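>>> Return a 3D structure for these sequence lines:
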Amino acid sequence: MLLSFYDLGKQPKIISEIYNKINSNIVEIDFVDYSLESREVELDTYDAIGIYASMHTATVLASEYLSNKVLPDKIFTFGLYGHVLSDGDSRIQYIESIDSDQLDTYLDLVTNDDFSFKETVPDRSIFPHISEYARLIKGDNTLITGSAETTYGCKHLCTHCPIPIQFNGRFRL
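Prediction:
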């Protein structure tokens, strides 16, 4: 089970990349985006759950959600704030990079050999329809919005924000 709690109104691309990496005939993957829906899930019925901790808001929402749940033995987190979630709960394993074998080893899975973080086109079929995501409400009209991310990282080294600390001045186009 993969869970996302908040990603600025966008489909959480990293979820689709993990889906590409571990999807096979012997692995069944479910996904809930709690920014769009609030359904009850019996998490302890899954072999493992993965939590996308994209930012502070998502991490707080995930912590609150998990606080009174019966959980499976394997819980992992990933994303910019993944280490914060795992530091706060010793049951949660932080996966620093899905491009390494860290996730495969933790889940004890043979992953998709064809997966490449840089080359594989993310499979977005696991997500709700794109029209469920970012929308602009203008008067009585609701418009679907979108964005394109053309950069990754942060050039700055300021200390008031956690993003520069994570990227340490690295920036890519």
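>>> going forward, measure contacts and count neighbours with C-alpha atoms only.
Noted.
>>> where does Glu17 land in three-state SS?
Three-state assignment for Glu17 (DSSP: H, G, I helix; E, B strand; the rest coil): helix.
>>> For it, the count of nearby residues, please.
Glu17 is surrounded by 22 other residues when neighbours are defined as other Cα atoms under 10 Å.
>>> Show me which residues of whichever strand or helix holds Lys21 are buried.
Element membership for Lys21, per DSSP states H and E: helix 13-22. Neighbour-count burial for helix 13-22, with 16 or more other Cα atoms under 10 Å as criterion, is recorded at Ile14, Ile15, Ser16, Glu17, Ile18, Tyr19, Asn20, Lys21, Ile22.
>>> and those as TSV, adding distance to Ala48?
Listed next are those as TSV, based on distance: Cα to Cα, whole Å:
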residue	distance to Ala48
Ile14	17
Ile15	14
Ser16	17
Glu17	17
Ile18	13
Tyr19	14
Asn20	17
Lys21	15
Ile22	12
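>>> can you tell me the helix or strand for the spatially closest residue to Thr142 that is not a sequence neighbour?
Computed as Cα to Cα, 6 or more residues apart in numbering, the closest residue to Thr142 that is not its neighbour in sequence is Leu136, at 5.7 Å. Assessed by DSSP H and E, Leu136 sits inside strand 135-138.
>>> Heading C-terminal from that strand, find the next helix or strand.
Toward the C-terminus, strand 135-138 is succeeded by strand 141-144 as the next helix or strand (DSSP H and E).
>>> Mind checking what helix or strand follows that next one in sequence?
Later in the chain than strand 141-144, the nearest helix or strand by DSSP H and E is strand 152-153.
>>> same for that following strand, what does it pack against?
In terms of contact count using 3 or more Cα pairs under 8 Å, 6 or more residues apart in numbering; DSSP states H and E, strand 152-153 is assigned the packing partners helix 162-167, strand 171-172.
>>> this one as well, want them side by side:
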Amino acid sequence: MRTWTRKNSLGGVKVRSELDAREASVLRSLVGSVIGMLDARAAEAPQDALAELTGMRTGASNPPDDAVLARLLPEFHRPDPDEPAAGRADLNGALRSLHEPDILDEKRASGTVILNTVPERGGRVVLTLTEADAWLTGLNDVRLALGTTLGIDADTPEQLPSDDPRSTHLEVYHWLTWMQDSLLQAVAP
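Model (predicted):
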């Protein structure tokens, strides 16, 4: 992948880069996997009569069991550990139920923008600033998902031994990090 560049055109600001066929395939696969996970979570949302009457969607009130989804859909509120458990309202459940459907929609829409703008066999990628913003969100979600799967934390070295089964995946993680940083620098004024 080439570094993202910013160009002014008659149609407005465009951000450009190029992916080879292998990079396009890897990116499309990773984004598709994240969208699939988000779709499955959306399908788990409870259906109730009030939501059908009012048109207000509700989401699950429980956090995801899957570690990757839990990282993509974290808790809204961290209770004060000094507060007695009996006095705590289930604020996270209520907030999750109200907001998770919209969050899922936004995350899936961002991933869809990536899938719609990455040529299947690689090639030139030209984005509007709105599409670039969706890319930044989608790339972040893919990095969070991959980082959670690999167990990446502050103590993870930059490079793993070649016999570590995560080493190739860590290189993909670093590539996604570089791509996101390059895009952010091209988008920033």
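>>> Overlay them and tell me the TM-score.
Here the TM-score for the pair of chains, by TM-score structural alignment, normalised by the length of structure 1, is 0.21; 68 aligned residues with a Cα RMSD of 5.8 Å.
>>> now for the strand holding Leu136 of structure 1, which elements pack on it?
strand 141-144.
>>> Show me what the strand it packs on is packed against.
strand 135-138.
>>> Flag every buried residue along the longest helix anywhere in structure 2.
In structure 2, with assignment by DSSP state H, the single longest helix is helix 91-117. Residues of helix 91-117 of structure 2 classed as buried by neighbour count (16+ other Cα under 10 Å): 92-101, 103-104, 107-115.
>>> helix, strand or coil for Val125 of structure 2?
When states are read from three-state DSSP, the local structure at Val125 of structure 2 comes out as strand.
>>> picking up where we left off before, which secondary structure elements does the longest helix of structure 2 contact?
In terms of contacts (3+ Cα pairs under 8 Å, 6+ apart), helix 91-117 of structure 2 is packed against helix 21-43, strand 123-128, helix 129-150.
>>> what's the angle between that helix and helix 129-150?
An angle of 120 degrees separates the directions of helix 91-117 of structure 2 and helix 129-150 when computed by axes from the mean of the first three to the mean of the last three Cα atoms, to 10 degrees.
>>> rewinding a little: can you redo the helices and strands packed on helix 91-117 of structure 2 as JSON lines with mean neighbour count and distance to Leu184 of structure 2?
Converted to JSON lines, these look like this (neighbours: other Cα atoms under 10 Å; distance: least, Cα to Cα, whole Å):
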{"stretch": "helix 21-43", "mean neighbour count": "17", "distance to Leu184 of structure 2": "17"}
{"stretch": "strand 123-128", "mean neighbour count": "17", "distance to Leu184 of structure 2": "13"}
{"stretch": "helix 129-150", "mean neighbour count": "20", "distance to Leu184 of structure 2": "7"}
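>>> Could you dump those into JSON lines with distance to Trp175 of structure 2 added?
As requested, these are exported to JSON lines (distance: least, Cα to Cα, whole Å):
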{"stretch": "helix 21-43", "distance to Trp175 of structure 2": "10"}
{"stretch": "strand 123-128", "distance to Trp175 of structure 2": "17"}
{"stretch": "helix 129-150", "distance to Trp175 of structure 2": "10"}
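>>> right, so of the ones you listed, which gets closest to Thr177 of structure 2?
Closest approach to Thr177 of structure 2 among those (Cα to Cα): helix 129-150, 7.2 Å.
>>> thinking again about what came up before, of the helices and strands packed on helix 91-117 of structure 2, which approaches Gln185 of structure 2 most closely?
Closest approach to Gln185 of structure 2 among those is made by helix 129-150 (11.0 Å; Cα to Cα).
>>> List the contacts of that closest one.
Contacting residues not belonging to helix 129-150 of structure 2 are listed as 13-15, 30-31, 34, 67-69, 71-72, 107, 109-111, 113-114, 153, 166, 169-170, 173, 176-177, 180, 183-184, 187 [Cα atoms under 8 Å, 6 or more residues apart in numbering].
>>> how about 7 Å then?
When contacts are taken as Cα atoms under 7 Å, 6 or more residues apart in numbering, the neighbours of helix 129-150 of structure 2 outside the stretch itself are 13-14, 30-31, 34, 68, 71-72, 107, 110-111, 113-114, 166, 173, 176, 180, 187.
>>> Many thanks, I have nothing further to ask.
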